[in-house]
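Undergrad: Sequence first, then the predicted structure, then my questions.
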Amino acid sequence: MRLIKTILLGTALSLAALPALAKQDIIWWDFLSGGDGVRMKALIDAFNKEHPDIQIKGTTLEWGVPFYTKVRTASAVGEGPDVMTYHLSRAPLGLEEKVLSEITPKDLEDAGLKTGDFFDAPIKAATHDGKLYAVPFDIHALILYYNADMLKGSPYLDANGKLTGIKTLADFEAALAWLKGKGVPTPVTYQSGGDAGVWRVFYTLLSQQGGEFVTNGKVLDGDNAEKAAKVIDTMSRWREKGWAPEQAEYQASVALFSAGKSAFQLNGVWEVPTYKDLEKNGKLGFKWSAVEIPPFMGKRATWADSHAFAIPNEGAKTVSGEKRAAVMKVIGWMEKHAIGWADAGHIPAYKAVTESADYKALQPNATYATLAEAAAFDPQTRITGVASPAYDASLNIIAPAIQGYMSGADAVQQIKTELQGKLK
């Protein structure tokens, strides 16, 4: 007995002599507000509870230009976060600004991940010159929302209340005309008066023609110009016919659908929780769902981007060693628990989650998850992506053209004049 006590005492003294494991505080920046922000904060809280040795200290900054300006400035002076959310469409400009640290094979190993775990499109968007610079978290894309009640009695709703019979632009416009004839004020709504909403619809319809915004260092070169003009003229026709709203800002475009004044909405997957919550609380007076955007102009394609996790490059202060391994552990955990993020409408980029039974039970999410195969990411250039010159052109050139101030062909010429010089 004395020997056992002596051994136990010695063990206790030895343990007491060991240094305590250092807690790693991970400084985290994101730009996620609304439903996205609520769900991300829930994930952060869950991680922190499970990992007393690693604690995420999160800060949410303003989306768009303010966020990326802050990241660029902070990186330059070595005052950036340990990890941040980042749009993959912004990665080319981030590399030019030297703010993205390479995610190495060792980093992925520390996270318990490999590139084959993800859908191809976001991995391709995160890879430049053969190197990975971010870990994709989702695919968020434009989808087609519809009000099933408004479509009752039309050829566009099947016996189960699901959208049917809309495969081409002619089909879609026939549906819009049918709705207008039934007294629907605005058959289809989207952010027609804002840069992001206009760009997403424009780029979707351009991509559905096999069009490319930038080819071989040239903006809308060759027949891409004609395809772009066709898109702009189509969007203008929707406005002229009274099918789409006049210069609707984002919240107004959403309100048209939620208030039952539009039967269709072209918007991102991130509004799915908005309608789920309204429906749950008895504040949505109609049945709704959402699908992958039909191939209106020939081929399956829809504008898409990814929220991703990135580590800022801060020179000698770039996160390394044990802290970097802890950051990658955070990223790996987030990927494997992305079902909590899928609830925000997004398609997890980590295939194991998207292919899980839990995800397949999410509706309408599982219905439009097919768009992962048709995701059309912005070109990998310095003039495209979130808060880019292309977004400026959408607001200053394409939106006015949609409102009838110029033809599609004239708008395309202005876009080329405005953006070509900025590619260099």
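TA: Noted; the coordinates are in hand.
Undergrad: going forward, measure contacts and count neighbours with C-alpha atoms only.
TA: Noted.
Undergrad: Correct me if wrong: residue 238 contacts residue 231.
TA: No: with contact defined as Cα atoms under 8 Å, residue 238 does not reach residue 231; the gap is 10.8 Å.
Undergrad: how about the helices in the stretch 251-400 of the chain?
TA: In the stretch 251-400 of the chain, the segments counted as helices under DSSP state H, counting those that start in this stretch are 272-280, 321-336, 339-342, 351-354, 357-360, 365-368, 389-393, 399-402.
Undergrad: To residue 62, which of those lies closest?
TA: Residue 62 lies closest to helix 389-393 among the helices of the stretch 251-400 of the chain, at 17.1 Å (Cα to Cα).
Undergrad: So what touches that closest one?
TA: For helix 389-393, contacts defined as Cα atoms under 8 Å, 6 or more residues apart in numbering pick out 195, 196, 199, 383, 384, 385, 415, 418, 419.
Undergrad: another structure for you, compare them:
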Amino acid sequence: MKKAHIGFMAVAAVASLALSACGGASTGGGASENSVVIDMWSGSEDDTAALNAQLAIAKEEHPELDITMRTAPWGDYFTKMTTNMASGNMACISGMNSGQLSGYTAGFQALSEADLKTAGLDAADFAPGALEILQNKGEMYGVPFDMSTMLVYYNADQLKAAGAKTPEIGWTFEDFEQTAKAATTKGKMGLGIGMGDFQWQALPISRAGVQPVTEDGTLDLTNPDFVKASEWYGDLVTVQKVAAPVASASDAGWGENQFSSANAAMAVDGTWNAVGYLNNDPGFEAGMAPLPAGKNGSLGLVLGSGFGLAKDCKNKDAALKVLGSLLGQKSQDYIATSGRSYPARLSSQPLYFETIDAKYRNQVKSTFEAAFENVQGQRVSDNWSKVGTFIQPNLVSVYNGQDTMAKVLDSAQQQFAK
């Protein structure tokens, strides 16, 4: 069901040969002051072609520089980055995803306004919240090429058959519960419950109006408001019974699959999957809405991927110029017109909507614009990846009524708040 997305993907194994073959070619990502190496993950031949198109733009704009790009599959990419960080051999420019950043900040240099100016970039060129995507503890370690957030997707046919209210911009959690209850009928569920970090946390964060990590990177899973909202989320399965329990921890995409197979009327997933859900295989009429609003409004996370500079890059000014081209108007317009992802540059975003089928275009545009109105960059602790690895399998016990969300969050807090 999920479509390949340049910011969230797994990629062709053949690409790893390019990265491993070049891994020891130069110290600090460049053999000379005119050489700039770019490392990036890629998910398919199409993804590699898209990266090469952006590389061509950088080469055209900076013919005086020798610019090369190395690619590898998602998992291999980060394994190689770990090795390169340890050896001081990161490429001068490296791709980075918001969810992975906390584990790799030691390898990147913080970027200043002066750095952006050297790159020919202006913070005002990017959508509100976009430059928070690759920030950690208040420092910016990269500039995003795309941005995304979480939405509620719904099966309009199922809601209509059940006489349930259709989600819309400005709806509340009371509206959400009414829709979920009404749609839970005739063997169908109102919601596909989430297992992935973003999929299960999105509604509790919006309901509580707070993230489970503080601005300075301190783990805050036991924040009373977040715990209360998370317990409400678990109760959708055990108390309100508008969602089916998850069969096993291996069902990482349980909620999304329940929705895409027409067994659940709603699911929470990212904007990156909008086109895939609209053109779903069962052929039901799908729609989307921003996250419902809690007592303090609706709060979403702004997510995405981009490029940063290695801390040990020997030719920083040249790398910044290339960074500017990779994130400049031409490259961002290319990403937008290809329909591959939603660009971070504000002026390029309207071009993305032109790639959407005309019958969905207005809904996608209005939903995206509303969803991105109140977003924060995702805050993560130093042990954030371990937190997710611990919580996910325990969600099965929560959804089956064998454990409570409060206990799971408290246990994670005790183990990983270090």
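TA: Nice, I can see it. What you see is a predicted model; the values in this text were computed from it and never measured.
Undergrad: Against residue 377 of the second structure, how distant is the residue positioned nearest the centre of the second structure?
TA: With distances taken as Cα atoms, centre = their mean, the residue of the second structure nearest its centroid is residue 303 (4.0 Å). To residue 377 of the second structure, residue 303 of the second structure is 7 Å away according to Cα to Cα, to the nearest Å.
Undergrad: Common neighbours of the two, please.
TA: With Cα under 8 Å, 6+ apart as the test, residue 303 of the second structure and residue 377 both reach residue 133.
Undergrad: picking that back up, aligned against the first structure, show me the partner of the residue nearest to the centre of the second structure.
TA: Using TM-score structural alignment, the partner of residue 303 of the second structure in the first structure is residue 305.
Undergrad: Touching, that match and residue 88? I think so.
TA: Yes: Residue 305 of the first structure is in contact with residue 88 according to Cα under 8 Å; the separation is 6.3 Å.
Undergrad: what do those two both touch?
TA: Common neighbours of residue 305 of the first structure and residue 88 (Cα under 8 Å, 6+ apart) are residue 122.
Undergrad: Tell me if residue 150 of the first structure really is in a strand.
TA: No: counting by DSSP: H, G, I helix; E, B strand; the rest coil, residue 150 of the first structure is not found in a strand; it is coil.
Undergrad: Which position in the second structure pairs with it?
TA: So, by TM-score structural alignment, residue 150 of the first structure is matched to residue 158.
Undergrad: who's in contact with its match?
TA: By Cα under 8 Å, 6+ apart, the neighbours of residue 158 of the second structure are 183, 265.
Undergrad: so how many other residues sit close to residue 377 of the second structure?
TA: Close neighbours of residue 377 of the second structure, defined as other Cα atoms under 10 Å, add up to 22.
Undergrad: Quick check, it in contact with residue 128.
TA: No: here residue 377 of the second structure does not reach residue 128: they are 10.4 Å apart, not a contact under Cα under 8 Å.
Undergrad: Among the helices of the stretch 251-400 of the first structure, which comes closest to residue 100 of the first structure?
TA: Of those, nearest to residue 100 of the first structure by Cα to Cα is helix 321-336, at 14.0 Å.
Undergrad: what ranges do the helices span in the stretch 51-200 of the first structure?
TA: 65-76, 91-96, 105-111, 120-126, 169-181, 195-208.
Undergrad: Turn those into a markdown table, columns for mean neighbour count.
TA: Shown next, in a markdown table, are the helices of the stretch 51-200 of the first structure (neighbours: other Cα atoms under 10 Å):
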| stretch | mean neighbour count |
| --- | --- |
| helix 65-76 | 17 |
| helix 91-96 | 20 |
| helix 105-111 | 17 |
| helix 120-126 | 22 |
| helix 169-181 | 17 |
| helix 195-208 | 24 |
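Undergrad: To residue 332 of the first structure, which of those lies closest?
TA: helix 105-111 (4.4 Å).
Undergrad: Quick check: buried residues in stretch 32-52 of the first structure?
TA: Using 16 or more other Cα atoms under 10 Å as the test for burial, stretch 32-52 of the first structure gives 32, 35, 36, 37, 39, 40, 41, 43, 44, 45, 47, 48.
Undergrad: so the second one touches residue 344, yeah?
TA: Right, the one you point to is residue 35 of the first structure. Yes: with contact defined as Cα under 8 Å, residue 35 of the first structure counts as touching residue 344 (6.4 Å).
Undergrad: Identify the contacts common to these two.
TA: Common neighbours of residue 35 of the first structure and residue 344, using Cα under 8 Å, 6+ apart, are 270, 273.
Undergrad: max-length strand in the first structure?
TA: strand 138-147 (DSSP state E).
Undergrad: Could you check the angle that one makes with helix 272-280?
TA: 40 degrees (axes from the mean of the first three to the mean of the last three Cα atoms, to 10 degrees).
Undergrad: now strand 138-147 of the first structure: how far from the chain's centre is it?
TA: 10 Å (Cα atoms, centre = their mean, to the nearest Å).
Undergrad: Next, the mean deviation of it compared to the second structure.
TA: On superposition with the second structure, the mean distance recorded for strand 138-147 of the first structure (mean Cα distance after the TM-score superposition for the first structure) is 1.5 Å.
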